[in-house]
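Colleague: What follows is a predicted structure for the sequence shown.
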Amino acid sequence: MKLPQNHAHMGKIVQATQVSAPGMEPHRARIVIILLAICTAMQMSSYGMIFPLFARKIGDFGDGVAVLATSVMAYSLAGVIAAPFMGSLADRFGRRPFILGSFAVFTAAFTGYYLAATSLVFIVIRGLAGALTAGLGPATMGLVADIAPEDERARWIGVIGGGTSAGFIIGPVVGGLLYDKWGYGPPFLASIGIALITFLIAFFIIPETHTRQERRREVLTQKRASRLAPKTGTAVSFIASLPHPLLAFGTLLFVNLSMIFAWFFIDPQLPFYVFDELGWSTAQFGSAISFYGWATLIGSLALGQSSDRWGRKPILIIGLILHSAQYVGLMLTNVYWVIIAAFIIAGLGEALLNPALSAAYLDITPEEHRSQAMGIKGAVGSLGSLLAPALVVVVVGTVPPQTVFLISAALILSTGLLVVIALRLPGRTEAARDLTWEVSQERIMAAQTALHSVTVSAATARKLKSAA
């Protein structure tokens, strides 16, 4: 018997069971995230160009706040239903298909908004767009988590957020100016063209970061865990896959819910309020959104990594306080530049909030369930954007705009107090310790397999020697 053959086989066993963390070279990872941020900026520019026009278009149909709120509800309801499934599918099939698919759907949706001849058609298109683009957020956050080091996640999430903000710097102003001078055609056509170019650029430059080998490894890991775990119901298995501690996860979800609810509670009311009661032009409204975008962009680039240095919880609290400024400003004054200043402060608050919030989710989420967690986050956000306009439909005409702004301000500040009291996040090194433990267990199993092979080989050799 030739023992070297058995030694070679043992080497293969050890090699096959070693674990290495997924990712790519840091330089290439930075390039990929920056390119994705550029695509996001272009996409949000195209959306920002037509966002201020939605209220105008609804008004031309002879409708008002209630119909605009219903269109927001349609988009959000579709997102609530689709986001968790999209997040799980992004874990299973990769990030790239859902990023590209969402960019393609945006192009088609913008075309539909332009061609819509009635409020009903507009609402239906909004609903379809909400369902078919629900995977963009989970896939994007999953991509960042795949390739960004743990201690730099908030920084690179901030870069993606900066891309979103950059889109809202140029888009609303340009769209408002084009509409004020030439009507609907130019801003919508420019928006459709930019969205199409964004899809084509992303198609050629955004790689798949969650490779087939990694997905297969995660599936095998989950199957092994399910075999070893006690037999429980599907609900228990789902709960086990959620980020832990559950109280921290629930608190983060409430932060996300309150932020989205507060904005979407004023969103249908805001354009009609500034157009009809404050006398703003479409360009002025677009400029206000642009100043908010500037603040969020600069804040994301300068402050996006703050929670990596100072901790997630303090930055979340500060961000919520600053973010409430826009609602307080709208409630207390009708002076244009004072409202602009409030929007700038609120934009800085969002620049702190979003990276810290997303990074906190990723800190407490196992690698194989990251897109699922981001999908749940997206679904909760969509739930907020569904419930808020639904409430607007109920109270419109009975509650003055200032009361609407007061409710949003109170909700954000109350959420900050909840974070102070309830949020307890584990140290960010715990995830690294868990990975180290898993690697150690895999290597122990490999060593045991190798030792067993040596024992069997030695026993066989002794038998052959005795027989001889």
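Modeller: Looks like it arrived, so ask away. Numbering: from 1, shown residues only.

Colleague: all contacts plus neighbour counts: C-alpha atoms, from now on.
Modeller: Noted.

Colleague: Thought I147 was touching M24, still the case?
Modeller: Yes - judged on C-alpha atoms under 8 Å, M24 makes contact with I147 at a distance of 6.1 Å.

Colleague: For those two, indicate the residue with more neighbours.
Modeller: I147 (23 against 13; other C-alpha atoms under 10 Å).

Colleague: Distance-wise, check V394 relative to A388.
Modeller: According to C-alpha to C-alpha, to the nearest Å, V394 and A388 sit 10 Å apart.

Colleague: Same drill for the two, tell me which one is more crowded.
Modeller: A388 (25 against 11).

Colleague: secondary structure element for the more buried one?
Modeller: For A388, the host element (DSSP states H and E) is helix 370-395.

Colleague: Is F343 in contact with F291, as I believe?
Modeller: Yes - counting by C-alpha under 8 Å, F291 is a contact partner of F343 at 7.0 Å.

Colleague: Look at the two and report which has more neighbours.
Modeller: The neighbour count for F343 versus F291, taken as other C-alpha under 10 Å, is higher for F343 (30 against 23).

Colleague: list the contacts for that one?
Modeller: By C-alpha atoms under 8 Å, 6 or more residues apart in numbering, F343 lies in contact with 288-289, 291-292, 325-326, 329.

Colleague: In the helix holding A388, which residues are buried?
Modeller: Going by neighbour count (16 or more other C-alpha atoms under 10 Å), the buried part of helix 370-395 is 370-390, 392-393.

Colleague: Can you tell me which helices and strands that helix packs against?
Modeller: helix 65-93, helix 136-147, helix 246-266, helix 336-363 (3 or more C-alpha pairs under 8 Å, 6 or more residues apart in numbering; DSSP states H and E).

Colleague: Quick one: closest of those helices to F110.
Modeller: Nearest to F110, of all the helices and strands packed on helix 370-395, is helix 65-93, at 13.5 Å by C-alpha to C-alpha.

Colleague: got the angle between that closest one and helix 370-395?
Modeller: 170 degrees (axes from the mean of the first three to the mean of the last three C-alpha atoms, to 10 degrees).

Colleague: Output the contacting helices and strands for helix 65-93.
Modeller: helix 54-60, helix 96-115, helix 119-132, helix 136-147, helix 212-228, helix 370-395.

Colleague: Check it against this one:
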Amino acid sequence: MTNCLERGMVHVKKKYLSLLFLVAFLTMLGFGIIIPILPYFAEDVGASSLQIGILFASYNIMQLLFAPIWGMLSDRIGRKPLIAFGLFGFSVTFILFGLAESYAEMLAYRIIGGIVSAAAMPTVTAMVADLFPPDERAKGMGVIGAGVGLSFVFGPVLGGLLSGWGFGVPFFVSGGVALLTFLIILFALPESLPREKRTGSSRVKRGNPLTALFGPLSLLYGIMFIVSFAFAGLETTFALYINDLYGYSSKDLGYMFLVMGIISAFVQGGLIGKMVKSLGEPLVLAIGLILYGIGFFAIPLAANFWALTLTLSLFGAGQGMIRATGTAMITQRTTQGQGVTSGTISSIDSLGRILGPLAGGAVYEWYQSGPFLLGGILMVVMLILFRARYHRLPEPSAQA
């Protein structure tokens, strides 16, 4: 009887995880589709380079501000309503953006889109934390990360093809994909947070994101921020670097990031569970930081296409390890609701994506290899801090 129940639970978890993988892939596919198109579309309505930068930054700023708010709400009313709300808002705002005829319209839709879509992906992460016990959570987070990674492999390629029919078309397709995902959520995805575990229950206390950031898990949140910050700086300057030094085009860059994305998805979807089982999450996280550090320091030494591609592959592997294990370790130890915790992780990531490009661009003007050397130094510092202070982290909670 017990074996039948266990097999039944495994089947339910696999069904949940397959659906959540699909949700993560389709949701982030919409983001990936518009990445190479948005600057050209904005330029077409007369936007300057500064205004284009504001379009990108405004979205991330709204995600930074609102992800914890939606996370707290998902702890109170459940995960499914927030994921559905975020996807529907994503769909509407992207379609409206595709119809925009002025920069002011574009900015308004990006701001609104950042606010509403911040409800979706952090809540998917919280749902994984609801479903998987601490010792299996990194595997679940890895599968979701693989969905995200694959979406950024195929999304930009699809966006480039769709733009041949007009700059608005990729946004219409992104909105349509989000609407399809919304329907999948409504009819196929069950709720993962029982009523008795919601913060509306007198037995469950509410969380405060600021308390989490400066509490006993500050080391792990700091690592997640620095990794996002350093990689965002690389994304901003790497295209300039390979063009200035070697004359490589955006097409070459696309192939490099394609390889990186495939490796990241493979590590997160196929290897993380096995690595964590044999090595433990702290060691896998440390290996990820080492690979990131080597990647940063190796960029100035790489002098041809394949060497640069191999270097980016280190980031793909390291990113899979850091994001899956870091998220799992935080959710295992949090004393707050999984919704507010996942929202806080998302905000930290958004803050890194806001500040990283600013710092990377500024350092690049001073010294071309500067952003990569800075990233490598930051990884070394994070690795030292992690190894020195890991023993001070709270023990994982069976209830988290």
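Modeller: Perfect, thanks for sending it. If you're wondering where the values come from, they're calculated on a predicted model, not measured in any experiment.

Colleague: Would you pull the TM-score for this pair?
Modeller: In this superposition the chains share a TM-score of 0.85, using TM-score structural alignment, normalised by the length of structure 2; 391 aligned residues with a C-alpha RMSD of 3.2 Å.

Colleague: just to revisit the earlier point, give me the subset of the contacts of F343 of structure 1 lying in helices.
Modeller: 288-289, 291-292, 325-326, 329 (DSSP state H).

Colleague: Which helix runs longest in structure 1?
Modeller: Under DSSP H, structure 1 gives helix 429-467 as its longest helix.

Colleague: quick one: V92 of structure 2 and T327 of structure 2, what's the gap?
Modeller: For V92 of structure 2, the distance to T327 of structure 2 equals 30 Å [C-alpha to C-alpha].

Colleague: Revised request: answer the last question for I112 of structure 2.
Modeller: Here I112 of structure 2 is placed at a distance of 27 Å from T327 of structure 2 (C-alpha to C-alpha).

Colleague: before we move on, back to that, any idea which of the helices and strands packed on helix 65-93 of structure 1 gets closest to V454 of structure 1?
Modeller: Of the helices and strands packed on helix 65-93 of structure 1, nearest to V454 of structure 1 by C-alpha to C-alpha is helix 212-228, at 25.2 Å.

Colleague: On the C-terminal side of that closest one, identify the next helix or strand.
Modeller: Using DSSP H and E, the helix or strand that directly follows helix 212-228 of structure 1 along the chain is helix 234-241.

Colleague: What residues of that next one count as buried?
Modeller: So helix 234-241 of structure 1, judged by 16+ other C-alpha under 10 Å, has buried residues S241.

Colleague: Check what contacts it and list those residues.
Modeller: 366, 369.

Colleague: go with 7 Å
Modeller: Residues from elsewhere that reach helix 234-241 of structure 1 (C-alpha atoms under 7 Å, 6 or more residues apart in numbering): H369.

Colleague: what's the answer for stretch 105-113 of structure 2, then?
Modeller: Looking at what lies outside stretch 105-113 of structure 2 - C-alpha under 7 Å, 6+ apart - the contacts are 55, 58-59, 62, 89-90, 93, 96-97, 100.

Colleague: What's the match for V80 of structure 1 in structure 2?
Modeller: The alignment partner of V80 of structure 1 in structure 2, by TM-score structural alignment, is L64.

Colleague: Would you agree its match is in contact with S347?
Modeller: Yes - the pair L64 of structure 2 and S347 passes the contact test of C-alpha atoms under 7 Å, sitting 4.1 Å apart.

Colleague: center of structure 1, which residue is that?
Modeller: G137 (3.6 Å; C-alpha atoms, centre = their mean).

Colleague: burial count for V153 of structure 2?
Modeller: Applying other C-alpha under 10 Å, I find that V153 of structure 2 has 24 neighbouring residues.

Colleague: Counterpart of it over in structure 1?
Modeller: V153 of structure 2 maps onto I169 in structure 1, by TM-score structural alignment.

Colleague: What's the local residue count around E395 of structure 2?
Modeller: Neighbour count of E395 of structure 2, defined by other C-alpha under 10 Å: 11.

Colleague: In contact with the closest residue to it other than its chain neighbours: list those residues for me.
Modeller: Excluding its sequence neighbours, the residue lying closest to E395 of structure 2 (C-alpha to C-alpha, 6 or more residues apart in numbering) is R333, at 6.5 Å. Going by C-alpha under 7 Å, 6+ apart, R333 of structure 2 touches 394-397, 400.

Colleague: from the chain's centre, how far out does stretch 366-381 of structure 2 sit?
Modeller: Offset of stretch 366-381 of structure 2 from its chain centre (C-alpha atoms, centre = their mean, to the nearest Å): 22 Å.

Colleague: the inter-axis angle of the longest helix seen in structure 2 versus helix 103-117?
Modeller: Counting residues, the longest helix found in structure 2 (DSSP H) is helix 2-34. If you take the same axes, to 10 degrees, helix 2-34 of structure 2 sits at 170 degrees to helix 103-117.

Colleague: could you say what helices and strands helix 2-34 of structure 2 packs with?
Modeller: helix 121-131, helix 137-162, helix 169-188 (3 or more C-alpha pairs under 7 Å, 6 or more residues apart in numbering; DSSP states H and E).

Colleague: If we use 6 Å, what do you get?
Modeller: helix 137-162 (3 or more C-alpha pairs under 6 Å, 6 or more residues apart in numbering; DSSP states H and E).

Colleague: end-to-end on stretch 54-73 of structure 1?
Modeller: First residue to last in stretch 54-73 of structure 1 (C-alpha to C-alpha) measures 14 Å.

Colleague: Provide the contact partners of that stretch at residue level.
Modeller: Residues outside stretch 54-73 of structure 1 that contact it (C-alpha atoms under 6 Å, 6 or more residues apart in numbering) are 123, 268, 386, 389, 393.

Colleague: if I look at the alignment partner in structure 1 of I83 of structure 2, how far off is E25 of structure 1?
Modeller: When structure 1 is aligned by TM-score structural alignment, I83 of structure 2 is paired with I99. Applying C-alpha to C-alpha, the value for I99 of structure 1 to E25 of structure 1 is 22 Å.
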